[in-house]
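Engineer: sequence unknown, structure follows:
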């Protein structure tokens, strides 16, 4: 399984640095969404798309 590892960058309108100190690991988003038949809500069996891990360093 491939993951995405990145460090968020600061945009021109943001002045704080607290959100940009960490490295983030994200799992790939699964686009296989189904529709729940009773209520019509979207469903997916992939719970990895809800996980976002943050680390202080790249190691």
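Structural biologist: The structure has been received and is ready for your questions. None of these values were measured; they are calculated from a predicted model. Numbers count the residues shown, from 1 in each chain.
Engineer: CA atoms for contacts and neighbours, from now on please.
Structural biologist: Will do.
Engineer: Residue 25 is in contact with residue 49, isn't it?
Structural biologist: No - counting by CA atoms under 8 Å, residue 49 is not a contact partner of residue 25; they are 11.1 Å apart.
Engineer: Look at the two and report which has more neighbours.
Structural biologist: residue 25 (17 against 14; other CA atoms under 10 Å).
Engineer: Could you measure from the residue lying closest to that one once chain neighbours are set aside over to residue 53?
Structural biologist: Distance criterion CA to CA, 6 or more residues apart in numbering; nearest residue to residue 25, sequence neighbours excluded, is residue 5 at 4.6 Å. Per CA to CA, to the nearest Å, residue 5 is found 9 Å from residue 53.
Engineer: Over to residue 19?
Structural biologist: Plainly put, residue 19 is 13 Å away from residue 53 if you go by CA to CA.
Engineer: which residues of this protein fall in strands?
Structural biologist: 4-6, 23-26, 34-35, 42-43, 52-55 (DSSP state E).
Engineer: Alongside the first one, take a look at this:
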């Protein structure tokens, strides 16, 4: 079992910073998705793809993975940049 540990990023529709301090552990897909012959929906037999665990810190996620014997990769958080702009800049 391998997993990814990463910090939740703010999406494009979000102006605040709610839930961006949480860390997520999610399993890497063991098999690819395939189309169901009856419905055509994509699916797989790997049920671990449905599991997404959240933790308050990176250390807590790392401790959980170590305790359960899960090999993991930590995806670092990108730098946060602020674009300081005045309202008057929209009319230049």
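Structural biologist: Thanks, I have it. Keep in mind that what you see is a predicted model, and the values were worked out from it rather than measured.
Engineer: Please state their TM-score.
Structural biologist: Here the TM-score for the pair of chains, by TM-score structural alignment, normalised by the length of structure 1, is 0.69; 59 aligned residues with a CA RMSD of 2.4 Å.
Engineer: Could you check which residue of structure 1 pairs with residue 28 of structure 2?
Structural biologist: Structural alignment (TM-score structural alignment) places residue 28 of structure 2 against residue 28 in structure 1.
Engineer: Which residues are in contact with the closest residue in space to that match that isn't next to it in sequence?
Structural biologist: Excluding the flanking residues, the one nearest residue 28 of structure 1 by CA to CA, 6+ apart is residue 3, at 6.2 Å. Neighbouring residues of residue 3 of structure 1 by CA atoms under 8 Å, 6 or more residues apart in numbering: 25, 26, 27, 28.
Engineer: Distance to residue 45 of structure 1 added to those, as a markdown table?
Structural biologist: Below are those laid out as a markdown table (distance: CA to CA, whole Å):
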| residue | distance to residue 45 of structure 1 |
| --- | --- |
| 25 | 20 |
| 26 | 17 |
| 27 | 14 |
| 28 | 13 |
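Engineer: Of the residues you listed, select the buried ones using a PyMOL command.
Structural biologist: Those of the contacts of residue 3 of structure 1 that count as buried under 16 or more other CA atoms under 10 Å are selected in PyMOL with:
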select buried, resi 25+26+27
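Engineer: Which single one of the contacts of residue 3 of structure 1 is nearest to residue 57 of structure 1?
Structural biologist: Each of the contacts of residue 3 of structure 1 was scored against residue 57 of structure 1 by CA to CA, and residue 25 proved nearest at 11.4 Å.
Engineer: list the contacts for the closest residue to residue 34 of structure 1 other than its chain neighbours?
Structural biologist: Among residues not flanking residue 34 of structure 1 along the chain, residue 43 sits closest, at 5.1 Å (CA to CA, 6+ apart). Applying CA under 8 Å, 6+ apart, one finds that residue 43 of structure 1 lies in contact with 33, 34, 35, 36.
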